[in-house]
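Undergrad: here is a sequence with its predicted model. Questions after.
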Amino acid sequence: MKKFDKKSLLLFVALGLLLSLSVAIIYLSLTTQPEPVESLGTIRLVVFCLLLPILIKYFLQLIIAPFYSIFEALGRLKYPPIEPLVTVLIPAWNEQVGIIKTLNSVLDAYYNNLEVIVINDGSTDKTHDLVTQFLSDYQHIQFCKPKIKYLRLPNGGKARALNQGLKFASGEIIITVDADSVMDKDTVTNLVKRFNDPKVGAVAGNVVIGNKKKPLAIIQQLEYLYGFFFKRADSVFNSVYIIGGAAAAYRKSVLKAVGGFDHQIITEDIEMSTRILAKGYKTRYAADAVVYTEGPADWTGLCNQRLRWKYGRILTFLKHRRLFFSNNKKHQPYLTFLILPLAVYAEFTLLLEGPLLLLFYGYTVFASDYFPLAFVIVLMSLIIGMQILFDSKRRFHANLLMLAPVAWIIFYIIDIVEFQALWRSLKRLIRRESLQWQRWVRAGVMN
């Protein structure tokens, strides 16, 4: 049996204490009769009103999300009569730890009409040696297996690497996979079948944190499960605006029509999916197209990752600001009047979250009114349980069931990381500073 390190043991002790706290709060909410505190009650009402738009969005998405499965069960999505040629692009920059595992997972896909292009974006580690050795061995056993192309480029960034890969891609459908990820065998098939409508320009896969043995990874696993669930609702309205490069599929003709990936924005994947929507195409989500990825293994890596995501999304919003509240018939009102405006509003409330939480918990303690907090704990536990039940990898996520009662605390931890990313992003925006990719320690996606 593997021994826990001190940090892991400390985390599980803390979770046990938090679980006990959750039970105590629920008990107090059922047994304590609060004294009326009029002024504090008014403060809590103000806090509630500030959060109301976001709460409405989440409840709306929770109601709509189950219809995702109903839409598919009714046959909205049918397999194409012929399997189109699919090109999988694997951009790699210093990915010696995971590149071979990624390649093997793609080559093992249950899809016959496939080609693979590995783009080495100026790696300085052993990535080139590993790939060339793999290709040498692969040539002897290739036969009817997918063709692999290998591009070795000077370092120019992920967007440039992808655009170079597109020049050599023969596929009608382009799939991008990060070189620290592992693809399920039926992921390609499940992504392709969402392109049954010619207006579908891109499809997001279901990204799952694979290295779930350490506490920080488990936190990210819960966060990904929670966040990706809401893409089901966005997919019902063909309005998935965040399609991460770790599991993304595009119609090649659409990529060419919109001009390829943007070199200026560090989150080229988010910018691309937003630009595709701005051009009037549809985007969807494939919950059963699973790609396991490696989350940052330390807090510094996580904070820097979220800085990149946050800053890139802000730049994307500024570039596509005309999409907000657009009444153009080619745009979905769900996207332009709900999702995008509330994404910005959520960043505003994140800046105010500290004072808001102080007011909320101040009222809870002084008024001895624990019912709202107990409601949040119970509701969050039910939501996490429902999300695990609906997920195609419910057994993989079974470890998260024990975290459901304390998910409300875990999301506060994530909010702290998001807050620092937002604060640093705003400072960079004011100073007009650029942002480069950050290195972080890799251990392997399934380690």
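TA: That came through, no problem.
Undergrad: could you use CA atoms for every contact and neighbour count after this?
TA: Will do.
Undergrad: same for the lengthiest strand in the chain, what does it pack against?
TA: Taking DSSP state E as the assignment, the strand of the chain that covers the most residues is strand 282-293. The contact analysis (3 or more Cα pairs under 8 Å, 6 or more residues apart in numbering; DSSP states H and E) places strand 282-293 against strand 181-183, helix 187-192, strand 200-209, helix 231-236, helix 268-278.
Undergrad: now the second one, how far from the centre of its chain.
TA: Once both centres are worked out by Cα atoms, centre = their mean, to the nearest Å, helix 187-192 turns out to sit 18 Å from its chain's centre.
Undergrad: check it against this one:
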Amino acid sequence: MAKTIFWLCLLLPFYAWVGYPLLLGLFGLFAKPRPVPRGEPLSVTVIIAAHNEGAHIEHKLRTLLLQDYPASDLQIILASDGSSDHTVAAALALHDPRVLVLDLPRAGKAGALNTAVELARNDILVFTDADNQWSTDTLGKLLAPMADPQVGACGGHMIIPRPGHNLSLGDSLYRHYEAWLREAENRTGCMVSADGALLALRRELFQRIPPEVNDDFFISTCAPVAGKRIVYVEQAQVLDQGVDEAGKQYRRRLRVTVGGLQSLAQRRELLNPWRHGGYAIALISHKLIRRLAPVLLLPLLLCNLWLWDAGVFYRLLLIAQLLGYGAGILGLLDSRGRLPKVFRLAAFVLVTLAGMSVGLWQFLRGRRYALWNPQQNR
């Protein structure tokens, strides 16, 4: 019995983090690249939900207004979710007719986005955050695949150019891993979702966002619900900052896990392989099994202790686990970043696994997060 539990607890996490990406890479070798047709400029509404983003909003709006994409119509909607700083005043000070500023009461990000979409007048909705940085050609690169009518949503690539001295190093590497995974999914036509830092969706596909889901996942999956593809555009890049502090990293991963599982519950129809084929398998592998896998690591460790005398393989794996957890603890204690980078990476993994495990527990107990505070993630 102990061996059965051990192998179950080992193989599922291995598949989620290693096996699935390797299978995608293998299938991608045989996938033919899809040509990107040339299309006419589209009408675009860019939507930013913001809460106390006075330090970033003016620069972000000016960057959006300077995009070199020749949109047939450009509308920018800033939906301030109960900001108590000068976010609204800074946006209004631009005095640009293309910018619509909504000073909304505090209700949560989903409510702010839903209100903004109701006022959007254009065919393509582009969602982004106030604090990430665009280049002048970001919008044009993001929207290029929209010339294909079978493409319902597009997602860009987030980069952390200057990782800090602690956990943000792992954050940056995790972004690279996710980017590679999305590129592999993209080649096989089963990209499961896009990052909310840079996300485009056809207006006709939009569905109102429930208050307790991860908005970027829910918005981008409006495309496969309607039988359309999500496309990953690596060339469309945004710059962001990582999270160095363990407490902030833990809280972010916890909230993302709770919201992600709630999102999957809302989109459970997409988990049916008989109806959605390879996309459903990718969604189960990328989003469901990965979120369940961390809770298997503790029984894996306990079974491994029990199986110490079962052979050399079990002993070596137990030693590897103990070394990994020990390195993570030392990395958390090394607040000045004096230890080698591997300890910081181990600390990031340890905090991430803890946040995901507690997030699963909170989800099962009915805990939900409706409000948001972007400053907690910086």
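TA: Received, thanks. Since this is a predicted model, take the numbers as computed values, not measurements.
Undergrad: once they're superposed, tell me the TM-score.
TA: The TM-score (TM-score structural alignment, normalised by the length of structure 2) is 0.80; 355 aligned residues with a Cα RMSD of 3.6 Å.
Undergrad: count the neighbours of residue 280 of structure 1 for me.
TA: The criterion is other Cα atoms under 10 Å. On that basis, residue 280 of structure 1 has 16 neighbouring residues.
Undergrad: what of residue 275 of structure 2?
TA: By other Cα under 10 Å, the residues close to residue 275 of structure 2 number 11.
Undergrad: how near is it to residue 269 of structure 2?
TA: The gap separating residue 275 of structure 2 from residue 269 of structure 2 is 9 Å, by Cα to Cα, to the nearest Å.
Undergrad: rewinding a little: and of the helices and strands packed on strand 282-293 of structure 1, who's closest to residue 109 of structure 1?
TA: Checking these against residue 109 of structure 1 by Cα to Cα gives helix 187-192 as the closest, at 6.8 Å.
Undergrad: in structure 2, what range does the closest one match?
TA: The counterpart of helix 187-192 of structure 1 in structure 2, using TM-score structural alignment, spans residues 138-143.
Undergrad: that stretch vs structure 1 - mean distance after superposition?
TA: After superposition onto structure 1, the mean distance of stretch 138-143 of structure 2 to its aligned counterpart is 1.2 Å, using mean Cα distance after the TM-score superposition for structure 1.
Undergrad: now what about that stretch, what contacts it?
TA: Contacts to stretch 138-143 of structure 2, defined as Cα atoms under 8 Å, 6 or more residues apart in numbering, come from residues 67-69, 154-156, 200, 233, 235-238.
Undergrad: can you give me the neighbour number for the residue nearest to residue 50 of structure 1 when sequence neighbours are not counted?
TA: Distance criterion Cα to Cα, 6 or more residues apart in numbering; nearest residue to residue 50 of structure 1, sequence neighbours excluded, is residue 349 at 7.7 Å. Neighbourhood size, residue 349 of structure 1 [other Cα under 10 Å]: 14.
Undergrad: residue 349 of structure 1 -> structure 2?
TA: In structure 2, residue 349 of structure 1 lands on residue 293 (TM-score structural alignment).
Undergrad: would that match count as being in a strand?
TA: No. When DSSP: H, G, I helix; E, B strand; the rest coil is applied, residue 293 of structure 2 is found to be helix, with no strand at that position.
Undergrad: look up how far residue 316 of structure 2 lies from the residue of structure 2 positioned farthest from its centre.
TA: The C-alpha centroid of structure 2 is most remote from residue 309, which lies 41.9 Å away (Cα atoms, centre = their mean). Distance, residue 309 of structure 2 to residue 316 of structure 2, by Cα to Cα: 11 Å.
Undergrad: strands along structure 2, start to end?
TA: 43-50, 73-81, 99-104, 124-128, 133-134, 151-159, 198-202, 229-239.
Undergrad: please identify which of the ones you listed is closest to residue 186 of structure 2.
TA: Of all the strands of structure 2, strand 229-239 sits nearest to residue 186 of structure 2, with 6.0 Å by Cα to Cα.
Undergrad: who's in contact with residue 161 of structure 2?
TA: Shown in contact with residue 161 of structure 2 (Cα under 8 Å, 6+ apart): 239-241.
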